[in-house]
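**Q** 3D model of this:
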Amino acid sequence: MATPLSADALVAALKKEGVTVVEHAGWRTHNRNAKGPWGPVNGVMIHHTVTSGTTATVALCYNGRSDLPGPLCHGVIAKDGTVHLVGNGRANHAGAGDPDVLAATIAEKHTLPAPNQQSTDGNTRFYGFECENLGNGKDPWPEAQLTAITKASAAICRAHGWSAASVIGHKEWTNTKIDPVGFTMASLRTRIGTRLASGASPGSPSSGSSGQGTAHQPFPGADWFKKGPKSAIVTAMGRRLTAEGCSAYRSGPGPQWTDADRASYAKWQRKLGYTGTDADGWPGAASWKALRVPASS
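**A** Predicted coordinates:
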């Protein structure tokens, strides 16, 4: 769970990830915020447009239809890989979906439940990208477009400290939709996860990010922390938690795992959107990966 990125932060994150961005007039204040809340946000949703032609597609997603006012997404991803920004704030893209899917996305589960409810407002919770494609299973997905979808999704995940499990398809949100068609969401999440793990971008737009080229400490395992370790890994973790604004330390951090480390890590888990027993302060693989702890020398 996170506060939505500002327009400036979104542009910065996309460009930092190597995305080619076109900002359309008025996009920064173009939204449906008067009709409902925007945020807290929990993920990124991918759609196909059932249209052909970038100019017409962008216009449709900006203006909307008579029965569904625009913006219909935050960004349109064209065949050539350009991301056209058309909205900032609440957008009419996700509609109602399954609360169990939302809970699984927040927890960054690798497997989502089958959607069978339409009781949760997805327009509040998800960034949306509409991807130019006819959605008939025959219209190709150029590599430039798939790369742009990967980069745009990774940019937002990196900015919020999310993993690739925070990216879902519209068809995974509700059983009333089939998009996207032509590639699997599992394959897309694999691409996004590979990109996030590779450190292809210097990190999130925040000053607390670890730098480009930094080797990250592999997850030591949940049981390792419960044994009360004394290690440079604990110190490095504590410094990253402090940099992310999640410190519960009165002194340190130091190499000995303490209750202050656990309290700090619980703050980090809550920052990522975890709740209840999923935010108990014991590190898990997904939240550890998002923290990007530098490898100790």
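**Q** make it CA atoms for all contacts and neighbour counts henceforth
**A** Fine.
**Q** Residues contacting the helix or strand hosting A9, please?
**A** According to DSSP states H and E, A9 maps onto helix 7-16. Under the criterion CA atoms under 8 Å, 6 or more residues apart in numbering, residues 20-21, 28, 88, 151-152, 155-156, 159, 201-202, 204-205 lie in contact with helix 7-16.
**Q** Now the terminal residues of stretch 206-213, how far apart.
**A** Across its full length, stretch 206-213 reaches 17 Å between end residues, using CA to CA, to the nearest Å.
**Q** Show me the longest helix that occurs in the protein.
**A** In the chain, with assignment by DSSP state H, the single longest helix is helix 143-160.
**Q** the inter-axis angle of that one versus helix 7-16?
**A** Helix 143-160 runs at 130 degrees relative to helix 7-16, counting by axes from the mean of the first three to the mean of the last three CA atoms, to 10 degrees.
**Q** For the chain, which segments count as helices?
**A** Per DSSP H, the chain carries helices over the ranges 7-16, 54-63, 99-106, 122-125, 143-160, 170-173, 185-198, 222-226, 232-243, 259-272, 285-291.
**Q** Of these, which is nearest H84?
**A** Nearest to H84, of all the helices of the chain, is helix 54-63, at 7.2 Å by CA to CA.
**Q** To compare with the earlier structure, here is another sequence to fold:
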Amino acid sequence: MPAPLTADQFVAALEAEGITVVETGDWREHNRNRKGAWGPVNGVIIHHTVTSGTASSVELCYDGYEELPGPLCHGVIAKDGTVHLVGNGRANHAGTGDGNVLDAVVNETRPPRPTADDTDGNAHFYGFECINLGDGDDPWPDVQLEAIERVSAALCRAHGWGAASVIGHREWTDTKIDPVGFAMDDLRDAIAERLGGLTGTNALDPGQELDVPAAGTAYEPFPGAGFFRAGADSPVVTTMGHRLVEEGCSAYAQGPGPHWTEADRQSYAAWQRKLGFTGSDADGRPGRTSWDALKVPRTS
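**A** Below is the predicted model of the structure:
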């Protein structure tokens, strides 16, 4: 289910993706939850700050201002790629936007042009403010763009989302123009490449540990949901199938073998249901949480 990550899970997800994280003040308890819902979360919105300078930008996003109290996002992405965490929970970043865009994010399809402001985005999106003047002249250093990509991929990976779950503020509402200076389609392409084509299944539940396989582990690291598609041919699929059989989740008439088949998908769906997943979270497409629980032995 799309429940928000805990603070510990949030930090673990970012650090596992290679992000340098700075925890600001009491960010773990800093939120606007008393003013409205927080969750279900469905995606990530990218903003620019219209400011310069790291310290002042972080302070602004942490505290907010009289008309709009902080936190104004969950993290501030500095020019050097460092991510300063300023909020955990509902944050004043997205505002109202188009419910049709939210539907597209949930379904991981291309968002339509926003025309309405009828949906509370602060309940459904993580938000990251990226330090930039937003004038079209202020440069975006490569290290900052890579950090935006990594942050987005980290949350997609933790929730089992694909790159289509990441949008710009201007794609949420036609009252905003941010971010200016790079194309969101290019960012999503980079996120998708980093995720290996991940498409959403098996989000973390509250209190659940985020396991990041260590180097040298006896188990096969999660290869990304995009790995499991028609035409996939790998000994990893065979080994996965044997583990599913061992767990009593076999839909195989023969095999398993190295080619990803409908029998593999049905068997994996049985495993997801055994773990307690339902609906679209039990569609037979492996996600990180269910994969780590299966403990597929390394094939090499």
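**Q** Same list (the helices of the first structure) but as TSV, adding mean neighbour count and distance to Y249 of the first structure.
**A** Listed next are those as TSV, based on neighbours: other CA atoms under 10 Å; distance: least, CA to CA, whole Å:
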stretch	mean neighbour count	distance to Y249 of the first structure
helix 7-16	18	29
helix 54-63	19	47
helix 99-106	20	26
helix 122-125	26	32
helix 143-160	24	23
helix 170-173	25	39
helix 185-198	18	28
helix 222-226	13	17
helix 232-243	21	8
helix 259-272	22	5
helix 285-291	19	17
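**Q** Next, format those helices as CSV and append distance to I46 of the first structure.
**A** Conversion of these to CSV gives the following (distance: least, CA to CA, whole Å):
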stretch, distance to I46 of the first structure
helix 7-16, 16
helix 54-63, 14
helix 99-106, 14
helix 122-125, 12
helix 143-160, 8
helix 170-173, 6
helix 185-198, 9
helix 222-226, 32
helix 232-243, 30
helix 259-272, 20
helix 285-291, 21
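**Q** Tell me which of those approaches R32 of the first structure most closely.
**A** Using CA to CA, those put helix 122-125 closest to R32 of the first structure, at 9.2 Å.
**Q** With the second structure overlaid, report how far the closest one is off on average.
**A** Its matched residues in the second structure lie on average 0.4 Å from helix 122-125 of the first structure after superposition (mean CA distance after the TM-score superposition for the first structure).
**Q** Could you list every helix and strand that that helix packs against?
**A** For helix 122-125 of the first structure, the packing partners by 3 or more CA pairs under 8 Å, 6 or more residues apart in numbering; DSSP states H and E come out as strand 96-97.
**Q** Report all helices and strands that the strand it packs on contacts.
**A** Against strand 96-97 of the first structure (3+ CA pairs under 8 Å, 6+ apart) you get strand 120-121, helix 122-125.
**Q** Need those in JSON lines (columns: distance to G39 of the first structure).
**A** JSON lines is the format used below for these (distance: least, CA to CA, whole Å):
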{"stretch": "strand 120-121", "distance to G39 of the first structure": "11"}
{"stretch": "helix 122-125", "distance to G39 of the first structure": "5"}
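**Q** just so I know, which of these lies nearest A263 of the first structure?
**A** helix 122-125 (26.6 Å).
**Q** circling back to that earlier point, quick one: which of the helices of the first structure is nearest A215 of the first structure?
**A** Smallest distance to A215 of the first structure across the helices of the first structure (CA to CA): 9.5 Å, for helix 185-198.
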